[in-house]
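[1] only geometry, no sequence info:
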C-alpha cells in the first residue's frame, strides 16, 4: 500500500514532478519527454516508471505515458504547497488567522503576484478604487487619508463600496481630523444614504484585502506577531479573485452593521 510519504518522496524529485506535470493533459512518449525536459532517455524512462509504480501515471498499449486520474487529482492538491513553498520567506514571517477551509484552498492563489513593498501595496490598494467600475470590497486594518478622495470619485461613478472594519481600530488623529471635516462627512453620509457605501463591523481586522470586480489589488496577512501588514499579494486570476471574494463574504456575513468612523467621532463629541 502506497503511503503519503511514498508519494511525496516520488514528487520531491524535480524531474519526476516535471514529467507528471508534462503529461497531465497530453500523453507523451519517453523520447518526447526526454527532448522536452532536457533529460536522457534513460532518465526519462526511469522517472516515468517510478511514477507508474505509485499509480500517478500509467503506460498505454501504444507506449505513451499519461497521468492517471489519481495523478491529476494529486497535482491539483499540490497547488497549495506549491504556492506556500514559493513564498516560504513570506509565510515564515506572517501568520494566517483565517478559517481552515480557506487554508485548504490556498492553491487557488497560485497565480497571485507577490507585492514586496509597502508603498507598492498602498498604490495597488488605491488603484483598485481608482479603476473599479462596479464595486470595491475592503477589509482594512486602517485607511490611508489619500484613499478617501478616491472613494468620493468612485461613488460619483456609481461604484458601490462595501467594507469590513474593526470595532477595536483606533485611528490616528490625522484620520479623525480628515473624516471629521464637514464636507467629507457630507460625502460619506450621502453615499450611505444612496446605498453606495455599506459597512460591517467585526472585532478586529487582521487580514488586509482590497479588491474590485476586476482584480485583487492587495491581500496581506498579518506579521507573525499579529501586526497588520501591507505586504502581500495581488492578482487578476479568476480563481484567486473567487478565493478573496469568498473570504470577504465570510467576514461580511459575520459582521454587524455599523461604522467605525461614527463610533470614534461620536465618542469625541461626548467627551
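    Right, received. Where do you want to start? Bear in mind that the values here come from a model prediction, so they are computed numbers and not experimental data.
[2] When you work out contacts or count neighbours from here on, use the C-alpha atoms and nothing else.
    Noted.
[3] Quote the end-to-end distance of stretch 86-105.
    The first and final residues of stretch 86-105 sit 16 Å from each other (Cα to Cα, to the nearest Å).
[4] Which positions in that stretch come out as buried?
    90-91, 94-96, 105 (16 or more other Cα atoms under 10 Å).
[5] what's the answer for stretch 77-88, then?
    Buried, per 16+ other Cα under 10 Å, within stretch 77-88: 79-80, 83-84.
[6] Same list (these) but as TSV, adding distance to residue 257 and secondary structure.
    Output for the buried residues of stretch 77-88, formatted as TSV (distance: Cα to Cα, whole Å; DSSP: H, G, I helix; E, B strand; the rest coil):
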residue	distance to residue 257	secondary structure
79	36	helix
80	34	helix
83	35	helix
84	35	helix
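[7] quick one, strands of the stretch 1-150 of the chain?
    57-59, 65-67, 113-115, 135-139 (DSSP state E, counting those that start in this stretch).
[8] okay, now the one to match up with it:
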C-alpha cells in the first residue's frame, strides 16, 4: 500500500468490511490508471475481453457500455451479473436496450442476473481474467477518474471475493427505483 499512500490520503475505503481492508495489499499487484479516458478504456477492455463472465458493482449504467455488455452477452453467451444501488441513474436508452436485447430472455437462460443494494461506493468491473476497482473520495463519492486494474491473481481474487460478498448481501432487482437521464 505504500506506493498508493498519496492516493489514499484523498480517498477512503467506503463501506469495505475490515477483512477487505486488511487484504488491500492485493492492490500492490495492480496498475493504477489515472484520468477518465484511461478508466473508460479499462472498462471497455474488460467488457470486450469477456469470454465467460462479466460482473459489475457500479453506480450507474451508461448507454454505450450497457449496449456493449448486452451485445457481448448475446454474442458469447457469457454469464453476467451486476449490482446497482437502489436509486441508480441509468442512461436514457437503458430501458430501450433492455427491451432490444431481450433481457428477460437472457435472465430466463441464466445468462443475466441483476441485484440492487442500498449503497455502492467501491465499484468493480470484472471478467474472467481482469478486474478493476474504484474507491470513493473523502467526501464519499466514488471516484471514476481513477482505477486500480489488473490480471494478477492476488488482485483479481480480492476483487472477485468482494464482488461475491456484495452479491450475496444484495437484494432483488427492482428497476422501478432507477432514474433515467433525460
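    That came through, no problem. Treat the numbers as computed from the prediction; the structure is a model and nothing was measured.
[9] Any idea what the TM-score comes out to?
    With the length set by TM-score structural alignment, normalised by the length of the second structure, the two chains reach a TM-score of 0.89; 176 aligned residues with a Cα RMSD of 1.8 Å.
[10] Pipe the buried residues of stretch 86-105 of the first structure into TSV and attach distance to residue 122 of the first structure per row.
    Output for the buried residues of stretch 86-105 of the first structure, formatted as TSV (distance: Cα to Cα, whole Å):
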residue	distance to residue 122 of the first structure
90	18
91	20
94	18
95	20
96	21
105	26
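[11] Residue 116 of the first structure: which of the residues you listed is nearest?
    residue 90 (9.2 Å; Cα to Cα).
[12] Trace the closest one over to the second structure, please.
    Matched by TM-score structural alignment, residue 90 of the first structure corresponds to residue 7 in the second structure.
[13] From residue 34 of the second structure, how far off is its match?
    Counting by Cα to Cα - residue 7 of the second structure and residue 34 of the second structure are separated by 10 Å.
[14] cool, residue 123 of the second structure as well?
    15 Å.
[15] Counting neighbours, go ahead and name the busier of the two.
    Set side by side, residue 123 of the second structure and residue 34 show more neighbours around residue 123, with 22 against 13, by other Cα atoms under 10 Å.
[16] Residue in the first structure paired with that one?
    Per TM-score structural alignment, the equivalent position to residue 123 of the second structure in the first structure is residue 208.
[17] Surely its match and residue 231 touch.
    No - in this structure residue 208 of the first structure lies outside contact range of residue 231 using Cα atoms under 8 Å: 9.3 Å.
[18] list residues touching both of the two?
    220-221 (Cα atoms under 8 Å, 6 or more residues apart in numbering).
[19] if we can go back for a sec, next, format the strands of the stretch 1-150 of the first structure as JSON lines and append distance to residue 20 of the first structure and mean neighbour count.
    Listed next are the strands of the stretch 1-150 of the first structure as JSON lines, based on distance: least, Cα to Cα, whole Å; neighbours: other Cα atoms under 10 Å:
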{"stretch": "strand 57-59", "distance to residue 20 of the first structure": "7", "mean neighbour count": "21"}
{"stretch": "strand 65-67", "distance to residue 20 of the first structure": "6", "mean neighbour count": "26"}
{"stretch": "strand 113-115", "distance to residue 20 of the first structure": "25", "mean neighbour count": "17"}
{"stretch": "strand 135-139", "distance to residue 20 of the first structure": "38", "mean neighbour count": "24"}
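[20] show me where the stretch 101-250 of the first structure has helices.
    Along the stretch 101-250 of the first structure, counting by DSSP state H, counting those that start in this stretch, helices occupy 118-131, 147-156, 173-179, 182-193, 238-254.
[21] closest one to residue 71 of the first structure among these?
    Nearest to residue 71 of the first structure, of those and by Cα to Cα, is helix 238-254 at 21.3 Å.
[22] so where is the closest one in the second structure?
    Taking TM-score structural alignment, helix 238-254 of the first structure hits residues 153-169 over in the second structure.
[23] Return the mean post-superposition distance for that stretch against the first structure.
    With the two structures superposed, stretch 153-169 of the second structure lies on average 0.6 Å from its match in the first structure, counting by mean Cα distance after the TM-score superposition for the first structure.
[24] The second structure: which residue goes with residue 139 of the first structure?
    In the second structure, the residue matched to residue 139 of the first structure (TM-score structural alignment) is residue 57.
[25] quick one: that match from residue 6 of the second structure, how far?
    Separation of residue 57 of the second structure from residue 6 of the second structure (Cα to Cα): 25 Å.
[26] swap in residue 121 of the second structure?
    19 Å.
[27] for residue 154 of the second structure, same thing?
    22 Å.
[28] so residue 110 of the second structure touches residue 77, yeah?
    No - with contact defined as Cα under 8 Å, residue 110 of the second structure does not count as touching residue 77 (9.7 Å).
[29] okay, those two: which has more neighbours?
    residue 77 (18 against 14).
[30] for the equivalent of the more buried one over in the first structure, what are its contacts?
    For residue 77 of the second structure, the aligned position in the first structure is residue 158, judged by TM-score structural alignment. Contact analysis of residue 158 of the first structure by Cα under 8 Å, 6+ apart lists 133-134, 196.
[31] I am finished for the moment; much appreciated.
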